[in-house]
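Participant: sequence plus the predicted model coming up.
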Amino acid sequence: MPTCPLCASGDTHFYHRDRRREYHQCHCCSLVFVPPVFRLGPEEERAVYDLHENSPDDEGYRRFLARLAEPLGEKLAPGARGLDFGAGPGPTLSVMFEEAGHPMAIYDPFYAPDDTVLVGEYDFITATEVVEHLFAPGRELARLTGLLRAAGWLGVMTKRVTDREAFTRWHYILDPTHVAFFSEATFCWLADEWGMTVEFPAADVVLFQKN
């Protein structure tokens, strides 16, 4: 069985198969993931992302992102400095936080690949509709938490796994760039591993605070 890309456990089992690929689940952290053989290559992955038409001028997209921006923003001190990780081709969440008085850095491996922003310190980091795309979520999330100052916040937005029956009918698995699927149990496992607190303020939204 493939090794879990989040916790590196070899204790995984088959979870589901559709017409295109297989999905496995980890007994340790509960992550559901796509084995490496079914992942897209970089050019194929980029081609899917190039189809996205997100923009700060799209009020609907702003309302979508506000589900994370509002509960996280309530916890931030004035002028708190943030990083939007996986900003995509049309950075918008960073614009919203800058409008609220928070200086922002952005990073995206395809559209803003400036590694220098990944060596600073931040009061908060956001990753909206990002973690489901990560081939190595354990490594990437550990890197992000390492960039947080004491009492800093990590805000994540992703749809959550509920049960196997719902998973088989879930539109979220139809996106070929989605390869890691988190549940509430997975996020609680991460909080324990990191020694962080975790909150679920809204559907699909998770907030971690560094102790």
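Facilitator: Arrived safely. Numbering: from 1, shown residues only.
Participant: alpha carbons only for contacts and neighbour counts from here, please
Facilitator: Will do.
Participant: which one's the longest strand in this structure?
Facilitator: strand 148-157 (DSSP state E).
Participant: elements contacting that strand?
Facilitator: Contacts defined by 3 or more CA pairs under 8 Å, 6 or more residues apart in numbering; DSSP states H and E place strand 148-157 against helix 59-73, strand 122-128, strand 205-210.
Participant: tell me the buried residues in that strand?
Facilitator: Residues of strand 148-157 classed as buried: Leu148, Arg149, Gly152, Trp153, Leu154, Gly155, Val156, Met157 (neighbour count, 16 or more other CA atoms under 10 Å).
Participant: second structure for comparison follows:
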Amino acid sequence: MIKIITCPLCQSKNHSLIHKDRHREYLSCSDCRFVFVPKSFHLSEADEKLRYDTHNNDPSDNRYRQFLSQLAEPLLQKIPEKSYGLDFGSGPGPTLSLMLEEKKHHVELYDKFYASNQGVFIKKFDFITATEVVEHLRSPMLEFKRLTSTLRAGGYIALMTHLLTEETDFSNWYYKNDPSHIGFFNKQSLAYLAKELKLELDIYSERVIFLKKLG
């Protein structure tokens, strides 16, 4: 039986192969333009965790803090004082949450491997951060729906990921080479996501995106 491959963002069956290397294939959805790796090439969850365990996310590392400040600084300009947030995909060494708490905000943590507290999804947040997370999601639309449901009206989902642009030379793009990176957003796929979930899209830079919940 031939397995029908569907886009993990919009569920379309219309897609084309845009690149293939010795490890896996990369498809581009013809409808929402999301670029994704088919499930047959995904790491197992055990192998995925082994890879994350090698990440050295040290809160005392000034270079890492500087990297995260690309998102933290513009987010701090958007949210009210003493806001309540969620760091989604906080990883083995939560750092962004500490940076925001140093500015008097309160931040809960969720990570499927390191802080798997499902209770956060029944709470309501003023903001949600996801830094270097969305490129790992197996079911991105499902996860974004879940995040949006926990967000108060006027609240923000703040993303850090490396966007695909028209200038990207995909065959030589470093970001695709991480075997745990399985989905790649561009302006078109972000616009589709925002429209579907009634979010206002603000592409702040090639690495930082804000989605504001309307209504």
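Facilitator: Looks like it came in fine. All values derive from a computational prediction rather than experimental measurement.
Participant: need the TM-score from the superposition.
Facilitator: The TM-score (TM-score structural alignment, normalised by the length of structure 1) is 0.97; 211 aligned residues with a CA RMSD of 1.2 Å.
Participant: circling back to that earlier point, mean deviation of the next helix or strand after the longest strand of structure 1 from structure 2?
Facilitator: Using DSSP states H and E, the next helix or strand after strand 148-157 of structure 1 towards the C-terminus is helix 164-168. Mean deviation of helix 164-168 of structure 1 from its aligned counterpart in structure 2 after superposition (mean CA distance after the TM-score superposition for structure 1): 3.4 Å.
Participant: run through who's touching helix 164-168 of structure 1.
Facilitator: Tyr15, His16, Val161, Ile173 (CA atoms under 8 Å, 6 or more residues apart in numbering).
Participant: mind checking what Val48 of structure 1 lines up with in structure 2?
Facilitator: Aligned counterpart of Val48 of structure 1 in structure 2: Arg51 (TM-score structural alignment).
Participant: does that match sit in a helix, a strand or a coil?
Facilitator: Here Arg51 of structure 2 is helix, with the state taken from DSSP: H, G, I helix; E, B strand; the rest coil.
Participant: ok, now which ones touch it?
Facilitator: Contacts of Arg51 of structure 2 by CA under 8 Å, 6+ apart are Ser180.
Participant: distance of it relative to Ser44 of structure 2?
Facilitator: Per CA to CA, to the nearest Å, Arg51 of structure 2 is found 11 Å from Ser44 of structure 2.
Participant: which residues do these two both contact?
Facilitator: Going by CA under 8 Å, 6+ apart, no residue sits against Arg51 of structure 2 while also sitting against Ser44.
Participant: still on that earlier bit, rebuild the contacts of helix 164-168 of structure 1 as TSV, extending it with neighbour count.
Facilitator: Formatted as TSV, those follow (neighbours: other CA atoms under 10 Å):
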residue	neighbour count
Tyr15	16
His16	16
Val161	20
Ile173	19
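Participant: now, which of those lie within strands?
Facilitator: Using DSSP E, the contacts of helix 164-168 of structure 1 in strands are Tyr15, His16.
Participant: for the contacts of helix 164-168 of structure 1, which one is nearest Phe208 of structure 1?
Facilitator: Here the nearest of the contacts of helix 164-168 of structure 1 to Phe208 of structure 1, counting by CA to CA, is Val161; it sits at 18.5 Å.
Participant: need the contacts of helix 164-168 of structure 1 in a markdown table (columns: distance to Glu53 of structure 1).
Facilitator: Shown next, in a markdown table, are the contacts of helix 164-168 of structure 1 (distance: CA to CA, whole Å):
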| residue | distance to Glu53 of structure 1 |
| --- | --- |
| Tyr15 | 33 |
| His16 | 31 |
| Val161 | 26 |
| Ile173 | 20 |
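Participant: contacting residues around stretch 118-125 of structure 1?
Facilitator: 80-85, 144, 147-155.
Participant: let's see 6 Å
Facilitator: If you take CA atoms under 6 Å, 6 or more residues apart in numbering as the criterion, stretch 118-125 of structure 1 is touched by Ala80, Arg81, Gly82, Leu83, Asp84, Leu147, Leu148, Arg149, Gly152, Trp153, Leu154.
Participant: before we move on, what about stretch 18-32 of structure 1?
Facilitator: Residues contacting stretch 18-32 of structure 1 (CA under 6 Å, 6+ apart): 11-16, 33-34, 38, 180-182, 186, 189.
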